[in-house]
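Asks: predicted coordinates and the sequence they were generated for:
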Amino acid sequence: MDKQSEKLIDKTWSKETIMQVELGIVQNMFGSRTEEAVEGSISFARFLSLSGLNNDTYPLFLKLLEVENHWVIDTMVGKKDPFLLLSPIQPNNYLIFNAFKLLTKWHPGGIYPVTLSIVLGILQAAYASPKDGYKIYEVSINDVNNLGKHLNKETGQEEPNNRTILDIVDRLGALAGTSTDPEKEQMARQANNIRTYFFDKRKKMEDIIPQVLLVKSDYIAKETAPRMVFVN
């Protein structure tokens, strides 16, 4: 075969074209809309978990959090504490930004509680020192509202996710009065207000958080079950 023919063949299926096809297949798999896609995501989650978490792989762990399927998440987490799953990674702007991005995307009740725990663990670690955390990522009022909307008064303050959210807003609220930055001050006050409204039985969360953010969903209703599950 001459070189010109080889070039024509290469143009038909270039590396870029093949990569686009591969990416499309992976995206469909992560969509988890079919049994086959869910099973593929479970296998990927298991492989990723066995490969280990490090500074090169943690974006893939974050990507799997977008897969709204508890079988996939359980496979990724295994027997680990979900709140500490990403604790080996030093808090950074990318990590915190994506945590708030996920909280914004999800409706209250619309995400598997273990998945929520993983994201909350990221923020709890990032704002263990609120001043240092704020230097890494400047939390907005919108961020605080999208965090607070996942509080559930019905399950009480001892429910693990509630307890963690309350801890985070308490730390963010501690920033009140520490700066002349009006946006930072408003955010901190809103964090304190959310915490106060949660504990006050006379008040409703929709009186402090925009009602549009409090529209509930049901993660179970959206899930597709796999035909079979790998058991360790």
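Replies: Done, it's in.
Asks: can we go C-alpha only for contacts and neighbour counts from here?
Replies: Will do.
Asks: quick one, what contacts the closest residue to Met205 other than its chain neighbours?
Replies: Closest residue in space to Met205, ignoring its immediate chain neighbours: Tyr197 at 6.2 Å, by CA to CA, 6 or more residues apart in numbering. Going by CA atoms under 8 Å, 6 or more residues apart in numbering, Tyr197 touches Lys203, Lys204, Met205, Ile208.
Asks: neighbours around the last one, how many?
Replies: Taking other CA atoms under 10 Å as the neighbour definition, Ile208 ends up with a count of 18.
Asks: this is the other structure I want to compare:
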Amino acid sequence: MNIEWAKKQLELGVIEKEYIDFLKNEYLTAILDPKDPKDVNALVAYAGYLNSVGLNSDNYPLFLYVLFANNAAAVDVLLDGYDAATFMEEVIPNHYIIESFFEFMRNYKKNEVYRRSLEVIVGYMAKIYNSVEEGYQLYQPTVSDVNALGKFLDEEQDQDESLNRLILDVLLFFSDLDMPYETDENKLEIARQSSRIRSDYFDNTRSLINSLTETTLEKSDSVKFGVAPEYFYGKVPG
């Protein structure tokens, strides 16, 4: 569609359906990737609406869009009243969700993802890969995926810290793929890398730098989880 032509048509009172769809997409994109407080106001309001509707297997992509905005204010409103680690437990697992989660983690540095977003992601993965063979058939992670998950372990916290516990559990499930007589090379690679990451975390004489690269473990010097809104619509979480 020629946007400029459609704008001229609009001035004449002729509304093209394709142009309306273009506007919807343009403004929704601005909301989901907010650059200023006014955009965040809309994102937070949208998150509040979704929270009131409730998550299910039909509308979960909308929730993922808000989650992936990585904006603390919006994520807090989205999850208000829920346990982040079990937030998605009612959603039927599929390849798209897990692939999107790993891609999201790969795209951010070790300290750049809002904690509650990580709890949603890793909590859902723990559910999926608890039955690791079934989970593997749903989505076959790569070594890069395993590294993207392992980098979020906090070596300054012990294993019982809730997010560490979830990550360690998922890595343990992956390590269980290294079964006797297993011939699938990808299974063996991710199982062994998962075991290496866990071992380096638990060994007081070693650290994650022994199993993960400096680039993978790199932290951002300045972390801010999204632009803050000017004000909240409706109930403020907490």
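Replies: Right, received. Where do you want to start? This is a predicted model, so every value here is computed, not measured.
Asks: and the TM-score between them?
Replies: Scored by TM-score structural alignment, normalised by the length of structure 1, the superposition of the two chains gives a TM-score of 0.91; 225 aligned residues with a CA RMSD of 1.8 Å.
Asks: conserved subset of the contacts of Tyr197 of structure 1 in structure 2?
Replies: Using both residues aligned by TM-score structural alignment, their matches' CA atoms under 8 Å, structure 2 keeps these contacts from the contacts of Tyr197 of structure 1: Lys203, Lys204, Met205, Ile208.
Asks: what helix or strand is the residue nearest the centre of structure 2 on?
Replies: In structure 2, the centroid-proximal residue (CA atoms, centre = their mean) is Phe101; its distance is 4.5 Å. Taking DSSP states H and E as the criterion, Phe101 of structure 2 maps to helix 95-106.
Asks: elements contacting that helix?
Replies: For helix 95-106 of structure 2, the packing partners by 3 or more CA pairs under 8 Å, 6 or more residues apart in numbering; DSSP states H and E come out as helix 143-150.
Asks: residue range in structure 1 corresponding to the helix it packs on, please.
Replies: Counting by TM-score structural alignment, helix 143-150 of structure 2 lines up with residues 141-148 of structure 1.
Asks: what are the contacting residues of that stretch?
Replies: The contact list for stretch 141-148 of structure 1, computed with CA under 8 Å, 6+ apart, reads 100, 103-104, 165, 169, 183, 186-187, 190-191, 194, 209-210, 213.
Asks: if we can go back for a sec, want to throw the kept ones among the contacts of Tyr197 of structure 1 into CSV with distance to Pro226 of structure 1 and secondary structure?
Replies: Shown next, in CSV, are the kept ones among the contacts of Tyr197 of structure 1 (distance: CA to CA, whole Å; DSSP: H, G, I helix; E, B strand; the rest coil):
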residue, distance to Pro226 of structure 1, secondary structure
Lys203, 42, coil
Lys204, 39, coil
Met205, 36, helix
Ile208, 40, coil
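Asks: still on that earlier bit, now which residue in structure 1 aligns to the residue nearest to the centre of structure 2?
Replies: By TM-score structural alignment, Phe101 of structure 2 lines up with Ala99.
Asks: same check, this time on Asp21 of structure 2
Replies: Match for Asp21 of structure 2 (TM-score structural alignment): Met19.
Asks: if I look at the match of Phe101 of structure 2, how far off is Lys201 of structure 1?
Replies: 29 Å (CA to CA, to the nearest Å).
Asks: what's the answer for Ala45 of structure 1, then?
Replies: 41 Å.
Asks: same thing with Asn98 of structure 1?
Replies: Between Asn98 of structure 1 and Lys201 of structure 1 the computed distance is 32 Å (CA to CA).
Asks: which one's more surrounded, the two?
Replies: Just comparing Asn98 of structure 1 and Lys201: by other CA under 10 Å the higher neighbour count belongs to Asn98, 16 against 9.
Asks: please, which helix or strand holds the closest residue to the more buried one other than its chain neighbours?
Replies: Of all residues not flanking Asn98 of structure 1 in the chain, Leu62 sits nearest, at 7.7 Å (CA to CA, 6+ apart). Leu62 of structure 1 is part of helix 58-65 when elements are defined by DSSP H and E.
Asks: check how far the next helix or strand after that helix sits from its aligned residues in structure 2, on average.
Replies: Moving toward the C-terminus from helix 58-65 of structure 1, the next helix or strand (DSSP H and E) is helix 70-77. Once fitted to structure 2, helix 70-77 of structure 1 is off its aligned match by 0.4 Å on average (mean CA distance after the TM-score superposition for structure 1).
Asks: what angle sits between helix 70-77 of structure 1 and helix 58-65?
Replies: Angular relation of helix 70-77 of structure 1 and helix 58-65 on a 0 to 180 degree scale: 160 degrees, by axes from the mean of the first three to the mean of the last three CA atoms, to 10 degrees.
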